[in-house]
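**Student:** Kindly generate the corresponding structure for this input.
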Amino acid sequence: MIRFENVSVTYDGADEPAVRAVDFEVPEGELALLVGPSGVGKSTVLGAVSGLVPHFTGGTLHGRVTVAGRDTRTHKPRELADVVGTVGQDPLSHFVTDTVEDELAYGMESLGLAPDVMRRRVEETLDLLGLADLRDRPVSALSGGQRQRVAIGSVLTPHPRVLVLDEPTSALDPAAAEEVLAVLQRLVHDLGTTVLMAEHRLERVVQYADRVVLLPGPGERPLLGAPAEVMAVSPVFPPVVDLGRLAGWSPLPLTVRDARRRAAPLRERLADLEPRREAAPAPAPPPAGRRLFGRAKPDAPSPAHVAEVRSLAVRRDRVQALRHVDLTVAPGEAVALMGRNGAGKSTLLGALVGLVAPSSGSVRTGDAVPHRTRPRDLVRRVGLVPQEPRDLLYADTVAAECAAADQDAGAEPGTCRALLSELLPGVSDDTHPRDLSEGQRLTLALAVVLTARPPLILLDEPTRGLDYAAKARLVTLLRALAAEGHAIVLATHDVELAAELAHRVVLLAEGEVIADGPAAEVVVASPSFAPQVAKVLAPQHWLTVAQVREALS
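**Tutor:** Below is the predicted model of the structure:
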């Protein structure tokens, strides 16, 4: 159904191909998973299937890509639209109508389907993806995860023979991700749909793949094989595979169930050991003279809290987004906000940074009331890396973006660029931010925010588009920031990130706080938000492979 024959793609102005010597085939009715480190060209490979590469993106494609027998060199995207449905990393860029129901119908209208067929398929898709309650909602008022489900639904309604998905679960909570993956399984098994999917959160998807295509890195040929075989040599792998490698299990487990069946001897070895946990910091300012990445320490936060939320309620349009929320954050504390899509996590971050005004209650960050404070004054108290990093990036080059960040923060020229070079080596000054990968854009946005050294740093879904190595670098960075007195609050669906980083987890549901406590206690008690290692080694309270590795050594 999908065939790549020695395909290389070189973009205009680039010295090296984005992908080289890609050669593989995906038969009809199979789910193929495309994996590899950030920036190796996965999105380019996906774009070549729909014809967006090179007809829309520009550049030169060598070799041949065929989909259902159609050569993408001679068939433009509109001539493949009846065969291929595509969902990219940014759902907003796909939307062309105002409401959920209209968006689901739009693709079928373009193909000229009969009204009765359209109505039936819209209803089926609303039920499949749990969107029935949102049918009349404006797409602009949806949470990031809800938008992701609508974007997937909009390409399902025309019943394409091939689905191309770029990070389809990245913005979804664990339960919603399972629902979407169950739908994809049904399409593959029952309808013979062919799916090619790139996804960094392999712990969610690798067990569903019929085959895995690994793009190892620049200049290396792709590797195609069964999931367990490829995971044995892949530079990116989920925690359950990492645990299997550590324990010497063969073949490697791909699911929690497989790992639990083999884990009894490992649990016995760990029975008398205790996992080392990061202690929550005492509410005191950082010691004088500490330095962050070679720069001065952040502005001293208040001795008690850098953020304080009391009885906060927020109403947005007709939706009560938050109700009676109480939250305090101490200097040096890392707090994970978790909960299903639409629970109010992003709204709470927006209130902390002044983008959202309270309907009632109060919000303070340091000595400021965010929504009443000028942005130029607030930037030194709190910084937000939004769910879409491009919302923070407006210049034409990386160099211009960094220069603007220095100016806005009143920092020495070169401060932002020096930090970016430490976080993301190898990105040239003249690169346009839109040409960066999702993970690279996130890192640039984080460098922009950190330039002002705010005591409170907010991140909204910070691991979208990040592979495991990039996520590990992010965790190391955030731990260093917390150790020097910065408070970190992140809204995330990434249970593995919360297990690695958070001192506390705050669970939200329907705009209310339903749990607030130490990360180990909150996530282990929740089947939905427990990390893979916790599920494999339960009832023992291990959260990460790093804890297990340290204990065994």
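
**Student:** For the rest of this, base every contact and every neighbour count on C-alpha atoms.
**Tutor:** Noted.

**Student:** Can you give me the distance of L378 to L355?
**Tutor:** 11 Å (Cα to Cα, to the nearest Å).

**Student:** who's more crowded, those two?
**Tutor:** L378 (21 against 15; other Cα atoms under 10 Å).

**Student:** So that one is in contact with R372, correct?
**Tutor:** No. At 9.5 Å, L378 does not count as touching R372 under the criterion of Cα atoms under 8 Å.

**Student:** Please report how far the closest residue to L501 other than its chain neighbours lies from P518.
**Tutor:** Leaving aside its sequence neighbours, L501 sits nearest to V475 (Cα to Cα, 6 or more residues apart in numbering; 6.3 Å). Distance, V475 to P518, using Cα to Cα: 18 Å.

**Student:** follow-up on the earlier one: how about the helix or strand hosting the residue nearest to L501, which residues are buried there?
**Tutor:** Following DSSP states H and E, one finds V475 within helix 468-483. Across helix 468-483, burial judged by 16 or more other Cα atoms under 10 Å covers Y468, A470, K471, L474, V475, L478, R479, A480, L481, A482, A483.

**Student:** next structured bit after that helix?
**Tutor:** strand 487-491.

**Student:** Which SSE is immediately downstream of that following strand?
**Tutor:** Downstream of strand 487-491, the next assigned helix or strand under DSSP H and E is helix 495-501.

**Student:** where do the strands sit along the stretch 251-400 of the chain?
**Tutor:** Shown for the stretch 251-400 of the chain, the strands assigned by DSSP state E, counting those that start in this stretch span residues 291-292, 295-296, 307-316, 319-329, 334-338, 360-365, 382-385.

**Student:** Determine which stretch of those strands is the most buried.
**Tutor:** Among these, ranked by average contacts under mean count of other Cα atoms under 10 Å, first place goes to strand 334-338 (a mean of 28).

**Student:** In the strand or helix carrying V213, which residues are buried?
**Tutor:** Applying DSSP H and E as the criterion places V213 in strand 211-214. If you call a residue buried by 16+ other Cα under 10 Å, then strand 211-214 has these buried ones: R211, V212, V213, L214.

**Student:** which helices and strands does it pack with?
**Tutor:** strand 31-35, strand 223-225, helix 227-231 (3 or more Cα pairs under 8 Å, 6 or more residues apart in numbering; DSSP states H and E).

**Student:** Alongside the first, I'd like the structure of this one:
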Amino acid sequence: MIEFDRVTVTYAGAATPTIRDVTLSIGEGELCLVAGHTGTGKSTLLRAVNGLVPHFTGGTLAGRVTVAGRDTRTHPPRELADVVGYVGQDPLHGFVTDTVEEELAYALEQLAVPAPAMRKRVEETLDLLGIADLRHRPLRTLSGGQQQRVAIGAVLTAHPRVVVLDEPTSALDPTAAEDVLAAVTRLVHDLGITILIAEHRLERVAHYADRLLHLPGDGTVIDGPPARILATAAVAPPIVELGRLAGWHPLPLSVRDARRAAAPLRARLEDHEPPCRGFGVGTVELLAHDVVVRYGRHTAVAGVDLQLRTGEVVALMGRNGSGKSSLLWALQGSGPRQRGTVTTGGTDPAKLSPTDARRRVGLVPQTPADLLYLDTVDAECAAADADGVPGACRALLDDLAPGIPGDLHPRDLSEGQRLALVLAIQLTAAPPVVLLDEPTRGLDYTAKRHFTRIVRGLARNGTAVVVATHDVELVAALADRVVVMAQGEIVADGPTADIIAASPAFAPQVAKILHPQPWLTVADVAEALR
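**Tutor:** So this is what the prediction gives:
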């Protein structure tokens, strides 16, 4: 179905190729997982399948890529659209219509599918992805996770023979991610569709994959069974790291298989207790009471009360569309708030100027690029320093993500680099409260560990931090406290272990494997065994 024949891709100005001398053969009905650190060429590999590389991205492609017999050198993306469906990392940038139903039908209209067949396919896709209740919603009003499901659906309606997904679950809550991956697996098993998925959250996908394509960072691709490749790969999900620690062989990739092997490990841990994290420590830094946010007739936040304390990291969790982002914007003061009060430092940030509000509450949104408006990284840093110490923002950026050239345009940065730049800009104002909305989208395991150290450092210095996230592994490693929202209300609030350890939806892999013992991370287990 897909053939790579000695493929090398080199971008203009690059000293070395992004991918080098790659030869692969991917058959019909295979689910291939593409893994590797950020910046190793995963997106380049995926975009070569539908001709975006080099027809759209530029650069030089040597060798040959064929899909269903069509050579991507002579067939641009529009001539592969009936064979290859592609969903990028940012679904909002790919939308071309106004509503969910129109977006699902758009590709069918371009392919001249008859109206009765078009209606049938749209209905099937709405049901497949569980988004039938969104059919008439404007795309701009959807949460990030809902937009991601719509983007996947818009590709599936065309019934392509190959589907390419770049970080398809990054904005999805755990249950929605399982539903989408179950639907993707069904396409592979029942219809013989070939699927390529690039994903940083390997714990969600590895046990579904038939093959793993690992990009170690030198331009090459290592191809093989997931368990064999992950046994030595630099990127590995918690289940594999726990298996390495416990000496399990072969390494399990599913929680079910790991639990079968875990009895001796649970016995070794019986006399140990996981480390305690702070909860409710520090003074109240921000107090919110009866906060209500509405968009037209839709109530996004329904009378929320919340306290944030100094030195505490709070994880804000909940399914897509539960009101997390709306609550963060209301707390920061920039977003709408129809009712309720927010007080920090004796004042309501909504009543302050944008500059003063930023000094009280810093917010990094789901799409950090929304806060970037200048032509270079250096210009963004200089603007952030305008009312403070010159060079402070650049120093913060070098700590978060060293080596970013100052003359680069912010739009040319990777997802992780953009996040680092916006975080540096917000932290330059030294706000006592920092709100982070899905901050680990596009970050690999190594980058997330670095991010965790940075956030814990902020907390040690007295900052109150809120991280809205669907990444349960991040929450297990980072948060002191977890707040869960549903339908605009807070339905749970307490210490991390109490909220997530026994939750079917929010429990991390280690908690599922070692249940009923309350362990959350591989690092905690390793420390106990030492």
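
**Student:** want to throw the strands of the stretch 251-400 of the first structure into a markdown table with distance to V65 of the first structure?
**Tutor:** A markdown table is the format used below for the strands of the stretch 251-400 of the first structure (distance: least, Cα to Cα, whole Å):
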| stretch | distance to V65 of the first structure |
| --- | --- |
| strand 291-292 | 48 |
| strand 295-296 | 50 |
| strand 307-316 | 46 |
| strand 319-329 | 46 |
| strand 334-338 | 41 |
| strand 360-365 | 53 |
| strand 382-385 | 37 |
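
**Student:** between those, which one is nearest to L126 of the first structure?
**Tutor:** strand 319-329 (20.0 Å; Cα to Cα).

**Student:** okay, the angle between that closest one and strand 360-365?
**Tutor:** If you take axes from the mean of the first three to the mean of the last three Cα atoms, to 10 degrees, strand 319-329 of the first structure sits at 40 degrees to strand 360-365.

**Student:** what range in the second structure matches strand 319-329 of the first structure?
**Tutor:** Per the alignment by TM-score structural alignment, strand 319-329 of the first structure matches residues 298-308 in the second structure.

**Student:** List the contacts of that stretch.
**Tutor:** 284-294, 314, 321-323, 326-327, 339-340, 464-465, 487-490 (Cα atoms under 8 Å, 6 or more residues apart in numbering).

**Student:** hmm, 6 Å instead?
**Tutor:** By Cα atoms under 6 Å, 6 or more residues apart in numbering, the surrounding residues in contact with stretch 298-308 of the second structure are 284-294, 323, 488-489.

**Student:** same thing with stretch 342-358 of the first structure?
**Tutor:** Residues contacting stretch 342-358 of the first structure (Cα under 6 Å, 6+ apart): S143, A313, V314, A321, L322, P370, H371, A491, L508, A509, E510, G511.

**Student:** Go through the residues you listed and say which is closest to T544 of the first structure.
**Tutor:** Looking across these and measuring by Cα to Cα, the closest to T544 of the first structure is A491, at 19.6 Å.

**Student:** residue in the second structure matching that closest one?
**Tutor:** Under TM-score structural alignment, A491 of the first structure pairs with A468 in the second structure.

**Student:** Would you mind confirming that that match makes contact with D437?
**Tutor:** Yes. Contact criterion Cα atoms under 6 Å: A468 of the second structure and D437 qualify, at 4.8 Å.

**Student:** more crowded one of the two?
**Tutor:** A468 (27 against 22).

**Student:** I'd like the distance between that one and L52 of the second structure.
**Tutor:** With distances taken as Cα to Cα, A468 of the second structure is found 33 Å from L52 of the second structure.

**Student:** go on, G280 of the second structure?
**Tutor:** 50 Å.

**Student:** Also A107 of the second structure?
**Tutor:** Distance, A107 of the second structure to L52 of the second structure, using Cα to Cα: 17 Å.

**Student:** can you check I197 of the second structure too?
**Tutor:** Separation of I197 of the second structure from L52 of the second structure (Cα to Cα): 16 Å.

**Student:** So for these two, which sits in the more crowded spot?
**Tutor:** The neighbour comparison of I197 of the second structure against L52 (other Cα under 10 Å) goes to I197, with 25 against 18.

**Student:** Look up which helix or strand the more buried one falls in, please.
**Tutor:** strand 194-198.

**Student:** G85 of the first structure pairs with which position in the second structure?
**Tutor:** Match for G85 of the first structure (TM-score structural alignment): G85.

**Student:** Quick one: neighbours of its match, just the number.
**Tutor:** G85 of the second structure: 25 neighbours (other Cα under 10 Å).

**Student:** Check which helix or strand the residue nearest to it when sequence neighbours are not counted maps to.
**Tutor:** Ranked by Cα to Cα, 6+ apart and with sequence neighbours excluded, the top spatial neighbour of G85 of the second structure is V163, at 4.7 Å. Using DSSP H and E, V163 of the second structure sits within strand 162-166.

**Student:** compared with the first structure, how much does that strand deviate?
**Tutor:** Averaged over the aligned pairs, strand 162-166 of the second structure sits 0.4 Å from the first structure after superposition, using mean Cα distance after the TM-score superposition for the first structure.

**Student:** what does that strand contact?
**Tutor:** V84, G85, Y86, V87, G88, Q89, I193, T194, I195, L196, I197, A198.

**Student:** out of those residues, who's nearest D407 of the second structure?
**Tutor:** Using Cα to Cα, the contacts of strand 162-166 of the second structure come closest to D407 of the second structure at Q89, 24.5 Å.

**Student:** Okay, that closest one and L413 of the second structure: tell me how far apart.
**Tutor:** 14 Å.

**Student:** When these two are compared, which one has more neighbours?
**Tutor:** Legend: neighbour count by other Cα under 10 Å for Q89 of the second structure and L413, higher for Q89 (20 against 17).

**Student:** quick check: longest helix of the second structure.
**Tutor:** helix 174-191 (DSSP state H).

**Student:** which parts of that helix are buried?
**Tutor:** Residues of helix 174-191 of the second structure classed as buried: P174, T175, A176, A177, E178, D179, V180, L181, V184, T185, L187, V188 (neighbour count, 16+ other Cα under 10 Å).

**Student:** out of everything not next to it in sequence, what's closest to the second one?
**Tutor:** Of all residues not flanking T175 of the second structure in the chain, A505 sits nearest, at 6.2 Å (Cα to Cα, 6+ apart).

**Student:** The first structure: which residue goes with the one you found?
**Tutor:** A505 of the second structure maps onto S528 in the first structure, by TM-score structural alignment.

**Student:** okay, now F279 of the second structure: neighbour count?
**Tutor:** Residues near F279 of the second structure, counting by other Cα under 10 Å, number 18.

**Student:** measure it to A497 of the second structure for me?
**Tutor:** Computed with Cα to Cα, the distance linking F279 of the second structure and A497 of the second structure is 11 Å.
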